[in-house]
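>>> What follows is a protein structure lacking sequence information:
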């Protein structure tokens, strides 16, 4: 079972998400909170696998809560849900450590799919969020940024770099395994080392480095 915590200041949204996810045989909603601070307390208490996190909330917003959460050991995956499809929100969510970014009007089946995807260790961005992220990266990449990103990648082995490029292309672990003729557990091990060596908290941040270096 994938244990999910919902953090949103709108009680109707919390109820709708709980009702929708409650019909899934492999997902269990273990709790909900109305702000980031309360959400952090429930994460410590309930130990969910995935947190659905709103951005705009009182007391502590979702971006700050995500940032604090990813400073803890073994944090859950975080999927940021928002009504705002803006470049700065995507970038700030990624920087905070979010593993996914979806609009609240995303189809229920896609939200369920996103939860399963991040629970499996992959990243999930809505198509519009992905376009925003790539567009921002392309427009802001300078020669200094490209050089800095390339230097960061020098710590990787040849195989790790191949995996990093696949991550940058948005491939899942199973797709990387198929393309590089590796087992899925081996790919997961490589991704884990990538995160450590690059000082990244999730796959999207690895993808940003690869994009900055001009490898995809």
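Noted; the coordinates are in hand. Please read these numbers as outputs of a predicted model, since none were measured by experiment. Numbers count the residues shown, from 1 in each chain.
>>> Going by C-alpha atoms from here, please, whenever you check contacts or count neighbours.
OK.
>>> Point me to the helix or strand that includes residue 80.
strand 77-82 (DSSP states H and E).
>>> What of residue 193?
Using DSSP H and E, residue 193 falls in helix 184-198.
>>> Okay, buried residues for that helix please.
Neighbour counts over helix 184-198 (16 or more other Cα atoms under 10 Å) mark 184, 187-188, 190-192, 194-195, 198 as buried.
>>> so what does the strand holding residue 80 touch, helix or strand wise?
strand 50-54, strand 100-103, helix 108-119 (3 or more Cα pairs under 8 Å, 6 or more residues apart in numbering; DSSP states H and E).
>>> other SSEs contacting the first one?
To tie it back to what came earlier, the one meant is strand 50-54. So strand 50-54, by 3+ Cα pairs under 8 Å, 6+ apart, packs with strand 2-7, helix 62-69, strand 77-82, helix 108-119.
>>> Second structure follows, compare the two:
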């Protein structure tokens, strides 16, 4: 059973999301939180697989809550925002979030997003995500690129190729077709890339690829 925690300071939003997700086979909402601090405590106690995290909440914002959850648990965090280029989402990605969703999403998009992230994938396909990450990596922190670029030496040539294709937003099947290998081989390459670089998921791999200079804006991620 896929376990979900919903963190949002608006009762109606929490209730609406809970009704949708509880109605899905193999999925259950194990708890709700109205503040960031409550979300952290609930995650530690209930151990959900996925946390839907609002950005703006009292007591502790969603960014700090995401950082604490991702550093202290195995839960995947999906950030919720009202705006497609919300400045806070940049920090959320760096804090460990596996992706983000607009609050005006359709029912099916919410359900699919939760399942995708729980399976260890990340939300790279939606146009808004592509635009957000492309904008994020155009503004790297000072000195980041040289420091991260050195870590690429830990990867094999094939793993570097896989990372570059992940950063362009390709799925495992598309990467397999490009490299002329099996889906299983691609999963192995991606898993090793994440492990060697200490990254949680594919979103973090995309950010790393751009900030290290391996992939440049305009190489295929933007909408």
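That came through fine. The structure displayed is predicted, hence computed values, not measured ones.
>>> Tell me how they score on TM after superposing.
TM-score of the superposed chains, computed with TM-score structural alignment, normalised by the length of the first structure, equals 0.86; 213 aligned residues with a Cα RMSD of 2.4 Å.
>>> and the angle from whichever helix or strand comes after the strand holding residue 80 of the first structure to strand 77-82?
Using DSSP H and E, the helix or strand that follows strand 77-82 of the first structure in sequence is helix 87-96. Orientation note: helix 87-96 of the first structure sits at an angle of 160 degrees relative to strand 77-82 (axes from the mean of the first three to the mean of the last three Cα atoms, to 10 degrees).
>>> what's the mean distance for helix 87-96 of the first structure versus the second structure?
Average distance, helix 87-96 of the first structure versus aligned residues of the second structure after superposition (mean Cα distance after the TM-score superposition for the first structure): 1.7 Å.
>>> which of the residues in that helix are buried?
Quick answer for helix 87-96 of the first structure (16+ other Cα under 10 Å): 87, 89-91, 93-96.
>>> Now that we have the helices and strands packed on strand 77-82 of the first structure, can you turn them into CSV and tack on mean neighbour count?
Formatted as CSV, those follow (neighbours: other Cα atoms under 10 Å):
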stretch, mean neighbour count
strand 50-54, 27
strand 100-103, 26
helix 108-119, 17
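>>> Just tell me which of those ends up closest to residue 131 of the first structure.
strand 100-103 (12.0 Å; Cα to Cα).
>>> which residues sit in contact with the residue nearest to the spatial centre of the second structure?
The residue lying closest to the centre of the second structure (Cα atoms, centre = their mean) is residue 98, at 1.3 Å. Counting by Cα atoms under 8 Å, 6 or more residues apart in numbering, residue 98 of the second structure makes contact with 76-78, 117, 121-123, 200-204.
>>> where's it relative to residue 143 of the second structure, distance?
Distance of residue 98 of the second structure to residue 143 of the second structure, computed by Cα to Cα, to the nearest Å: 25 Å.
>>> now do residue 171 of the second structure
30 Å.
>>> Which one's more surrounded, the two?
Legend: neighbour count by other Cα atoms under 10 Å for residue 171 of the second structure and residue 143, higher for residue 171 (16 against 10).
>>> what's the neighbour count on residue 173 of the second structure?
Counted with other Cα under 10 Å, residue 173 of the second structure comes out at 14.
>>> ok, for it, nearest residue in space, not its chain neighbours?
Spatial nearest neighbour of residue 173 of the second structure, excluding adjacent residues (Cα to Cα, 6 or more residues apart in numbering): residue 183 at 5.9 Å.
>>> Am I right that that neighbour is in contact with residue 172?
Yes: using Cα atoms under 8 Å, residue 183 of the second structure makes contact with residue 172 at a distance of 6.1 Å.
>>> For these two, indicate the residue with more neighbours.
Neighbours were counted for residue 183 of the second structure and for residue 172 using other Cα under 10 Å; residue 172 has more, 20 against 16.
>>> coming back round to it: and the gap between the residue nearest to residue 173 of the second structure and residue 121 of the second structure?
Applying Cα to Cα, the value for residue 183 of the second structure to residue 121 of the second structure is 14 Å.
>>> can you check residue 154 of the second structure too?
In terms of Cα to Cα, residue 154 of the second structure sits 23 Å off from residue 121 of the second structure.
>>> Also residue 12 of the second structure?
28 Å.
>>> Out of these two, name the residue with the larger neighbour count.
residue 121 (20 against 10).
>>> Let me see the contact set for that one.
Applying Cα under 8 Å, 6+ apart, the residues contacting residue 121 of the second structure are 98, 201-202.
>>> mapped onto the first structure, which of these hold?
Retained in the first structure: 98, 202, out of the contacts of residue 121 of the second structure (criterion both residues aligned by TM-score structural alignment, their matches' Cα atoms under 8 Å).
>>> TSV for the contacts of residue 121 of the second structure, including distance to residue 59 of the second structure?
Below are the contacts of residue 121 of the second structure laid out as TSV (distance: Cα to Cα, whole Å):
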residue	distance to residue 59 of the second structure
98	23
201	28
202	30
